[in-house]
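Student: structure of the sequence below:
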Amino acid sequence: MELLKVNIEQAGYEERGDVVSNVAFSLEAGQLVGLIGPNGAGKSTTIKAILGLLKRTSGEIVFSGPQGTYAYIPEHPILYEELTLWEHLELAAAAYGLGEQAFRERAGELLAQFRLSHARDQLTTSFSKGMQQKVMLILGFLTKPDVYIVDEPFIGLDPKATRELLDTLNGERKRGAAILMSTHVLDTAERICDSFILLDGGRTVAQGDLEHIRQACGMPEATLFECFHALT
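Tutor: As a prediction, the model looks like this:
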C-alpha cells in the first residue's frame, strides 16, 4: 500500500529561489527509504516541502495511508524550557487527541524502551544532547502514525540508544508504517534501508535499492559510501 507520494517539481525559498527540482518518489507500507546526499544537496528543502513548510513549492504531496497521519522527528531537539519530560508527552498527546489510557501505556512503554523512565519528571533543559534527542524520538513514536519523516536521527545517540532506535523503527515497519530517513551515517543506512534517494545539487542523481545505486555509478561491488562519493 502506498502511504506517501512525492512529486516536487520545484521547491525553494523567496530569497534564494528554487533549491530542489524534479524529486519524485513514493513510500510503501513497511518500507524504509534513505534520503542521502552531501551538505547543500537539498535534503532539508525536500523534507520541508513534504511537510508543507515552504510557500515556494510546486508539485504534489499526498499522504494516503489509513489515517493520513505522519510524524516528523527533526535533527535538532525542539523543547520547551519550562516543561518536564512527562509534560512534553502530555502536551503532544493532547494535541493529537490521544486517549488518557492509551497515552499512559504508550508513553510508559517508550520511556522504558529508551531508558528515560527515571527522568520523566525532570526538566528537559537538564538533559544531555543524547537524552534530548531521545525525547524527540519518543514524541515522534507516541502516536503511531502512518509515515515517519526522520532527519539525522543518529546524531548524539550512543550505541545503545542507536540500537533502541533501530529496534523501534523495525517494530513500526512491521506494524505497516513507512519511514523516510535523511542521514549521513551511510554504513547504517546501507544495512537497514530498502532503497535510497541520492540527491546532489537539488536533483535526484540515483534512486532505488543498492543494486540500482551501484548500476548508476558503474561499480557493481561498491558500498553505499563508495557510490555516494562517486555520484556526488
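Student: please count neighbours and contacts with C-alpha atoms only from this point.
Tutor: Will do.
Student: any idea which element the spatially most central residue of the chain lies in?
Tutor: A centroid search over the chain (CA atoms, centre = their mean) returns residue 150, at 1.1 Å, as the residue closest to the centre. Assessed by DSSP states H and E, residue 150 sits inside strand 147-151.
Student: what packs against that strand?
Tutor: Judged by 3 or more CA pairs under 8 Å, 6 or more residues apart in numbering; DSSP states H and E, strand 147-151 is in contact with strand 70-73, strand 178-182.
Student: pick the most deeply packed of those strands.
Tutor: strand 178-182 (a mean of 25; mean count of other CA atoms under 10 Å).
Student: after that strand, which helix or strand is next?
Tutor: helix 186-192.
Student: need the contact partners of the helix or strand following that next one.
Tutor: Moving toward the C-terminus from helix 186-192, the next helix or strand (DSSP H and E) is strand 195-200. Defining contact as CA atoms under 8 Å, 6 or more residues apart in numbering, one finds that strand 195-200 is touched by 32-38, 40-43, 204-210, 213, 228, 232.
Student: next, the angle from the strand holding residue 150 to strand 178-182.
Tutor: 10 degrees (axes from the mean of the first three to the mean of the last three CA atoms, to 10 degrees).
Student: can you tell me which of the contacts of strand 195-200 end up in strands?
Tutor: 32, 33, 34, 35, 36, 204, 205, 206, 207, 208 (DSSP state E).
Student: wait, residue 179 touches residue 151, no?
Tutor: No - with contact defined as CA atoms under 8 Å, residue 179 does not reach residue 151; the gap is 10.7 Å.
Student: circling back: now the helices and strands packed on strand 147-151 in a markdown table, with distance to residue 188?
Tutor: Conversion of the helices and strands packed on strand 147-151 to a markdown table gives the following (distance: least, CA to CA, whole Å):
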| stretch | distance to residue 188 |
| --- | --- |
| strand 70-73 | 18 |
| strand 178-182 | 11 |
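Student: and this one, so I can compare the two:
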Amino acid sequence: MATALTLDRLTGGYSVRKPVLHEVSFDIQPGEMMGLIGLNGAGKSTAIKHVLGLMLPHAGEVRVAGIRLADDPERYRASCAYVPEQPSLFPNLTVAEHLRWTETAYGLETREAARRTEALAETFRMKHAMGALPGTLSKGMRQKVMLMNALLVAPPLLIIDEPFLGLDPLATRALVQALNEARAAGSAILLSSHILPALERNADRIVVLHQGRILAGGTPGEVKLAAGASGEGSTLDDAFERLIVAADEAAAAEGGAPRG
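Tutor: Down below sits the predicted model:
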C-alpha cells in the first residue's frame, strides 16, 4: 500500500522570493494519525494548501497515495478530503442532502454510503437533524456535518484543521471514535490543532513547525524527549514551549529575528 502522504523537501508559499515553508519533509502511512502543531503563522495552513493542490511547490514535491498532482489531478484530488476550521456548507441543502451530494461527487456505492451515513449520524448524535438546513444549526453542529461528509468518503488521506474547536465533550469523544474507525479502515489523518492534549492522547506522531521549518518530529514521547521535557508529568504543551523558546533564542544568538 502506498504511503498516504509524502512531503519531500517542500519549499513553498505565496512568493518565490520569500517562501513560507523551507524544505519540509515528512510522511504519513495508511492508518496513521499525524498531528501538525505550531504557532499562528508557522506555516501549517500553507502546508495544507500545498497538500490540497491549492499552491504549487517552489521546490520539492508532494505526493498523495503515491501520486503527484501533475501526474493525475483527478485521482490526486479524489484521494483526500479536507475539513476546514470554519464550516462551509450549501445553505439550501439539508444535512442528508449534503451527504448524498458527497456520495454522488465521489462515486460512492449507494448501499454502502447509506450504511455509513446512518452510522455517522448515530455516532455524532445527528439523526434528529438530518432534515435541517445549515442556517438552523449551531456552529458545532455545522462542524459535525463537515466531519461526517469527510468521513463518509473514507479517502486515503483525511486533512482536518482544528477539529476540536466548538465541539462539546460528547462530540469530541464521537470524533475520536470516528477517526479511530477511519484509521482502522486504512485512512491516514493529518490533523492540525492547537489542542495539544488531544493530540498527545490520540496522534501516532507529531510534527512541530516553526517559522516554516520542522523543529521536531516523532511520537509524542519522542518530541518530549527532543525538547528535554520527558520527565514524569511532562506534557506535549511543555515540550512545544521549550522547542519554540529554544529556536527563537538560537535565532537571536545568530544575530537577528527568528528565521522566516
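Student: just give the TM-score of the two.
Tutor: Scored by TM-score structural alignment, normalised by the length of structure 1, the superposition of the two chains gives a TM-score of 0.93; 232 aligned residues with a CA RMSD of 1.9 Å.
Student: picking up where we left off before, which part of structure 2 matches the strand holding residue 150 of structure 1?
Tutor: The aligned range for strand 147-151 of structure 1 in structure 2 is 157-161, by TM-score structural alignment.
Student: check the fit of the matching stretch onto structure 1 and give the mean distance.
Tutor: Here the mean offset of stretch 157-161 of structure 2 against structure 1 after fitting is 1.0 Å, by mean CA distance after the TM-score superposition for structure 1.
Student: quick one: distance of that stretch to the chain centre.
Tutor: 3 Å (CA atoms, centre = their mean, to the nearest Å).
Student: okay, the counterpart of residue 228 of structure 2 in structure 1 and residue 173 of structure 1: tell me how far apart.
Tutor: By TM-score structural alignment, residue 228 of structure 2 lines up with residue 218 in structure 1. Using CA to CA, to the nearest Å, one gets 31 Å for the distance from residue 218 of structure 1 to residue 173 of structure 1.
Student: for residue 222 of structure 1, same thing?
Tutor: Counting by CA to CA, the gap from residue 222 of structure 1 to residue 173 of structure 1 is 27 Å.
Student: mean distance of the longest helix anywhere in structure 1 to its aligned residues in structure 2, please.
Tutor: The longest helix of structure 1 (DSSP state H) is helix 159-175. Superposed on structure 2, helix 159-175 of structure 1 shows a mean distance of 0.6 Å to its aligned residues (mean CA distance after the TM-score superposition for structure 1).
Student: report the angle between that helix and strand 147-151.
Tutor: Going by the same axes, to 10 degrees, helix 159-175 of structure 1 makes 150 degrees with strand 147-151.
Student: and the contacts of helix 159-175 of structure 1?
Tutor: Contacts of helix 159-175 of structure 1 (CA under 8 Å, 6+ apart): 29, 30, 31, 32, 113, 114, 134, 137, 144, 154, 178, 179.
Student: try stretch 102-121 of structure 2
Tutor: 78, 99, 127, 130, 148, 149, 152, 153, 178.
Student: which position in structure 1 pairs with the second one?
Tutor: The one in question is residue 99 of structure 2. Aligned partner of residue 99 of structure 2 by TM-score structural alignment: residue 89.
Student: show me the contacts for its match.
Tutor: 107, 139.
Student: got the contact list for residue 35 of structure 1?
Tutor: 43, 180, 181, 182, 183, 196, 197, 198, 199.
Student: at 6 Å instead, please
Tutor: 181, 182, 196, 197 (CA atoms under 6 Å, 6 or more residues apart in numbering).
Student: now it: how far from residue 150 of structure 1?
Tutor: 10 Å.
Student: what of residue 68 of structure 1?
Tutor: 17 Å.
Student: ok, residue 10 of structure 1 next?
Tutor: 22 Å.
Student: can you check residue 80 of structure 1 too?
Tutor: Distance from residue 80 of structure 1 to residue 150 of structure 1, by CA to CA: 20 Å.
Student: cool, residue 185 of structure 1 as well?
Tutor: 13 Å.
Student: same check on residue 118 of structure 1?
Tutor: 26 Å.
Student: where exactly do the helices run in structure 2?
Tutor: Counting by DSSP H, the helices of structure 2 are 44-52, 73-78, 95-105, 110-123, 139-153, 169-184, 196-202, 220-226, 236-253.
Student: returning to what we had before: what do residue 35 and residue 150 of structure 1 both touch?
Tutor: Contacts common to residue 35 of structure 1 and residue 150, judged by CA under 6 Å, 6+ apart, are residue 181.
Student: returning to what we had before: got the helices of structure 2 as TSV, with distance to residue 60 of structure 2 columns?
Tutor: Below are the helices of structure 2 laid out as TSV (distance: least, CA to CA, whole Å):
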stretch	distance to residue 60 of structure 2
helix 44-52	11
helix 73-78	17
helix 95-105	31
helix 110-123	37
helix 139-153	28
helix 169-184	28
helix 196-202	28
helix 220-226	25
helix 236-253	24
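Student: nearest to residue 23 of structure 2, of those helices?
Tutor: helix 44-52 (11.1 Å; CA to CA).
Student: that closest one vs structure 1, average distance?
Tutor: Using mean CA distance after the TM-score superposition for structure 1, the mean distance for helix 44-52 of structure 2 is 0.6 Å.
Student: if you count neighbours, what's buried in that helix?
Tutor: Going by neighbour count (16 or more other CA atoms under 10 Å), the buried part of helix 44-52 of structure 2 is 44, 46, 47, 48, 50, 51, 52.
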